[in-house]
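Asker: for reference, the sequence and a predicted model appear below.
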Amino acid sequence: MDRQDTMEYEDGNALAGPLGELFAPDVTVATGRCADCGLTAHVAELRVYAHAPGLVARCPSCDAVILRLVRATGAAWLDLRGAVCMRVPLPPA
């Protein structure tokens, strides 16, 4: 029996509050680290291409894809697999 079988968990609704805090602030001031070259930069420094059905943001240093955002009626898809991490500054509690 692995550890996940013995630990209690909550469903994804437990993420509603924490994720709501992350996406309420201005994300362009967030910093992220490129998974390819390791550059840490503000989201506002990414190179954004809007010539497709969605937006593609690339690293200003190595041109790797950092994020993809596609919107449709009633939904959005956000792919951040090109970022090692994102640091979003939050206002004081």
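Answerer: Perfect, thanks for sending it. Numbering: from 1, shown residues only.

Asker: only C-alpha atoms for contact and neighbour calcs from this point on.
Answerer: Will do.

Asker: okay, the nearest residue to residue 44 once chain neighbours are set aside and residue 62: tell me how far apart.
Answerer: Leaving aside its sequence neighbours, residue 44 sits nearest to residue 28 (CA to CA, 6 or more residues apart in numbering; 4.8 Å). For residue 28, the distance to residue 62 (CA to CA, to the nearest Å) stands at 19 Å.

Asker: second structure follows, compare the two:
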Amino acid sequence: MKLDGNAIAGPLAEVFGRDVTLAVMTCSGCHESAVIARAMVYVTAMGSVARCPTCDRALLVLGPGPGARIRFSMPGVSSLELTPDEPDAA
């Protein structure tokens, strides 16, 4: 099934400890930068692959590991830009 990058918001939040769908990734293939939410995500029972919206290179791979672990790799990402966490509102 093909979805947008918001489809992996939950698993990425488990990896990074926060929502990163607005983080900017740069593709190592075409060098285009876009937020994770713009990636094309293919979801199967074995995991998810986020692909570059410009050149279709595999950017992120997420899947279940042994036990409760998560397997995560970023084979097609040359850089990832995260904004600082917002301070909690009191």
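Answerer: All right, it came through fine. All of these numbers come straight from a predicted model, not from anything done at the bench.

Asker: how many neighbours does the residue nearest to residue 44 of the first structure have?
Answerer: If you count neighbours by other CA atoms under 10 Å, residue 28 of the first structure ends up with 12.

Asker: and for the one 10 residues further on?
Answerer: Under the neighbour criterion other CA under 10 Å, residue 38 of the first structure is assigned a count of 14.

Asker: and it, what's its match in the second structure?
Answerer: Matched across to the second structure, residue 38 of the first structure falls on residue 31, judged by TM-score structural alignment.

Asker: check contacts around that match.
Answerer: Contacts for residue 31 of the second structure were tallied using CA atoms under 8 Å, 6 or more residues apart in numbering; they are residue 78.

Asker: please enumerate the strands of the first structure.
Answerer: Assigned by DSSP state E, the strands in the first structure fall at 31-34, 40-42, 47-49, 55-58, 65-72, 75-79, 83-87.

Asker: so which of those is nearest residue 18 of the first structure?
Answerer: Nearest of these to residue 18 of the first structure, taken as CA to CA: strand 83-87 at 13.7 Å.

Asker: pipe the strands of the first structure into JSON lines and attach mean neighbour count and distance to residue 21 of the first structure per row.
Answerer: As requested, the strands of the first structure are arranged in JSON lines below (neighbours: other CA atoms under 10 Å; distance: least, CA to CA, whole Å):
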{"stretch": "strand 31-34", "mean neighbour count": "22", "distance to residue 21 of the first structure": "16"}
{"stretch": "strand 40-42", "mean neighbour count": "18", "distance to residue 21 of the first structure": "18"}
{"stretch": "strand 47-49", "mean neighbour count": "16", "distance to residue 21 of the first structure": "24"}
{"stretch": "strand 55-58", "mean neighbour count": "20", "distance to residue 21 of the first structure": "23"}
{"stretch": "strand 65-72", "mean neighbour count": "17", "distance to residue 21 of the first structure": "19"}
{"stretch": "strand 75-79", "mean neighbour count": "11", "distance to residue 21 of the first structure": "17"}
{"stretch": "strand 83-87", "mean neighbour count": "16", "distance to residue 21 of the first structure": "13"}
